[in-house]
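Enquirer: output the structure for:
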Amino acid sequence: MSYAMLFPGQGSQAVGMLSGHTDPIIRATFDEAAQALGWDLARLVAEGPEAELNQTARTQPALLAAGIAVWRLWQARQLPAPVALAGHSLGEYTALVAAGSLDFGDALRLVELRGQLMQAAVPAGVGGMAAVVGLDDAAVEAFCAEYAGEGVLEPANYNAPGQVVVAGNVPALEWLEREGKAHGARMVVRLAMSVPSHCSLMREAADRLAERLAQTPVNAPAIPVRHNLDGQVRVDADGIRQALREQLYRPVRWATTIAQLKGEGVGTFLECGPGKVLVGLNKRIAKDAVSFALEDAEGVDKAAAAVKA
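Expert: Below you'll find the model as predicted:
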């Protein structure tokens, strides 16, 4: 059975994540991550505090480590490899580690820096993100284009049909909330994110991240990785570095990525990491596909049985 492995991004973190796994691979991976980073990632994941785990510079390496821990546990089953990998936003780095394109330690330090740069680019309280539900992509784009006030308002995540996340400055997001129903949106929901990811406010952060990326070894992926920019595969180091740079200030084309994989015959998707966010989105993008979350041992067992079938 051909299947794709998907890695979640920010929003999937929680204190105690992956506690449904008892395999020592999980703790060993967290400990390895702690050595690479110089702080106790395993303790933070297990005990919190939640406020610290939710700091972008902590969230990103914690989620990357969680995704790789589950990936290693999955590999230990010696099952057929996925035909493709993809990751939502931060999850793209996890996918590249799983594919052998980035070293685990290098990637952890990269995403820690990525989080620091994102936090520094837009001070807390200045920017954020909101989900627009009930409008198609073109309608959301037109809605954002109508904003005539100060600041930025741009589509950031094309997550699924009828769900687009918008990023920008707080006054622009407040306008979006006020005008939502008049523009046909079923709802506009502010997200618990102080960093406006995947919009032009992150351009400077992307340029600074590119300096570190230029110094980071990048290999050709052993498994094709679909990139957020366009759902396409890249195999050359410079192309991968450029995609990671642009990903920070351009929209995540998640619905396009999943639809392309489905159109190429992929009928099963596995979410590799904590939570079920991507499984939920898949129900709206590829309704007749089968999706499994590997967030606990039971999920891994069910997915393994399906892949073997």
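
Enquirer: rest of the way, CA atoms for contacts and neighbours
Expert: OK.

Enquirer: how deep is the nearest residue to residue 290 once chain neighbours are set aside tucked in, by neighbour count?
Expert: Once flanking residues are discounted, residue 290 sits nearest to residue 268: 4.7 Å by C-alpha to C-alpha, 6 or more residues apart in numbering. When counting by other C-alpha atoms under 10 Å, one arrives at 22 neighbours for residue 268.

Enquirer: specify the local secondary structure of residue 203.
Expert: The local conformation at residue 203, judged by DSSP: H, G, I helix; E, B strand; the rest coil, is helix.

Enquirer: to compare against the first, here's the next sequence to fold:
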Amino acid sequence: MSYALVFSGQGMQHPGMLPWLADGAPVRAVNERLGVRDWRAALQDADWAARNAHAQVLLTGLALAAWDALAPLLPPPAAVAGYSVGELAAFSAAGVFDAGTALSLAQARAEAMDRCAAGHPGGLIGVSRMAPAAIDALVRDTGLAVAIRNGPDSVVLGGALAALDRAEALATAQGGHCTRLRVGVASHTPTLQPAADAFRQVLEGTAFARPRTALFSNAADRIASVPQARDALAAQIARTVRWDECMDNLHARGVRCVVEVGPGQALAKMWNARYPGVPARACDEFRSAQALAAWVDSHGLS
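Expert: Down below sits the predicted model:
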């Protein structure tokens, strides 16, 4: 029997995240890359924390630092996936490239997206508690794109700021629940195609290996080859994140539990709502790596 490993995306970063993560070499590499002495202190500044150039590097590096601490305590995962920028950590954990390369790619990805956003300002809004048909109508009425699909009644929409305002008003009037995300770019929408093209050029010059673990992508289902890996990482910048399908793919592996690596518990909560018979827990719920490993082991994996 087995477990799945999922890596969180951007937006939930906070100074108290990963409370058990020690200040070892992987964490120091993140501080150095960001030019800060202490990432927790830096996250006290909400504006600093929300910037793509900081958040994407920080989350990629810290997720892999956390996995570096957890991996010796656990058997290998049966399957791996990442949510949005969490794919960089997921691909690294699956053996496609090392942690240093993941950090460099996170920096290049953020820079490409920020250059694109400078000419096309926009953002994202989470919409839930609406029927699929109502969400489809909202997309048609506002001209927004579905950036992330978490479930039939839970999506993230992306586009121009005025359209986001209109969507929030329309959805709220229909009883929907809306959450504006603290990002300044319409990630995972066609607006970001120039960023996807630019990032693809970076990926072409980066050494990749075939995944050594079952790896599932936001944009291309299972990744089994180097060309697929490059295509998927570039495409997802401007294409809908199909997280609902990623969860289905992981569940189909017959996993007995799921571990979320990163800040917050958003992915664990989504999983538990979709598959209540297969428990998921997040790193942020534990006070030590050993406690998390013990929880995984309690499901008969070792």
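
Enquirer: so who does the residue nearest to residue 290 of structure 1 touch?
Expert: 1, 2, 3, 4, 289, 290, 291 (C-alpha atoms under 8 Å, 6 or more residues apart in numbering).

Enquirer: which of the residues you listed lies closest to residue 207 of structure 1?
Expert: Ranking the contacts of residue 268 of structure 1 by separation from residue 207 of structure 1, with C-alpha to C-alpha as the measure, puts residue 4 on top at 30.9 Å.

Enquirer: how near is that closest one to residue 274 of structure 1?
Expert: Using C-alpha to C-alpha, to the nearest Å, residue 4 of structure 1 is found at 17 Å from residue 274 of structure 1.

Enquirer: which of those two has more neighbours?
Expert: residue 274 (26 against 22).

Enquirer: now which residue in structure 2 aligns to the more buried one?
Expert: With the correspondence set by TM-score structural alignment, residue 274 of structure 1 lines up against residue 263 in structure 2.

Enquirer: measure its match to residue 114 of structure 2 for me?
Expert: When distances are taken as C-alpha to C-alpha, residue 263 of structure 2 and residue 114 of structure 2 turn out to be 22 Å apart.

Enquirer: check residue 96 of structure 2 too.
Expert: Applying C-alpha to C-alpha, one obtains 25 Å for the distance of residue 96 of structure 2 from residue 114 of structure 2.

Enquirer: try residue 132 of structure 2
Expert: Distance from residue 132 of structure 2 to residue 114 of structure 2, counting by C-alpha to C-alpha: 31 Å.

Enquirer: between those two, tell me which one has more neighbours.
Expert: Between residue 132 of structure 2 and residue 114, counting by other C-alpha under 10 Å, residue 114 is the more crowded of the two (20 against 15).

Enquirer: in stretch 2-13 of structure 2, which residues are buried?
Expert: By neighbour count with 16 or more other C-alpha atoms under 10 Å, stretch 2-13 of structure 2 contains the buried residues 2, 3, 4, 5, 6, 7, 8, 9, 10, 11, 12, 13.

Enquirer: might you report the residue contacts of the fifth one?
Expert: Listed by C-alpha under 8 Å, 6+ apart, the contact set of residue 6 of structure 2 reads 80, 81, 82, 83, 90, 258, 259, 260, 261, 267.

Enquirer: A strand includes the match of residue 274 of structure 1, no?
Expert: No - the assignment for residue 263 of structure 2 by three-state DSSP gives coil, which leaves it out of any strand.

Enquirer: what does stretch 128-143 of structure 1 contact?
Expert: For stretch 128-143 of structure 1, with C-alpha under 8 Å, 6+ apart as the criterion, the contacting residues are 154-155, 158, 161-170, 173, 180, 183-197.

Enquirer: quick one: the helices in structure 2, in order.
Expert: Listed in chain order, the helices of structure 2 (DSSP state H) span residues 25-34, 39-42, 46-50, 52-70, 86-93, 99-119, 132-142, 161-173, 193-204, 226-235, 243-251, 266-274, 289-297.

Enquirer: mean deviation (superposed) between the fourth one and structure 1, please.
Expert: Plainly put, helix 52-70 of structure 2 ends up 1.0 Å away from its match in structure 1 on average once the two are laid over each other (mean C-alpha distance after the TM-score superposition for structure 1).

Enquirer: give me the helices and strands touching that helix, please.
Expert: With contacts defined as 3 or more C-alpha pairs under 8 Å, 6 or more residues apart in numbering; DSSP states H and E, the secondary structure elements packing on helix 52-70 of structure 2 are helix 25-34, helix 86-93, helix 99-119, strand 257-261, helix 289-297.

Enquirer: buried residues, the fourth one. List them.
Expert: Read it as strand 257-261 of structure 2. By 16+ other C-alpha under 10 Å, the buried positions in strand 257-261 of structure 2 come out as 257, 258, 259, 260, 261.
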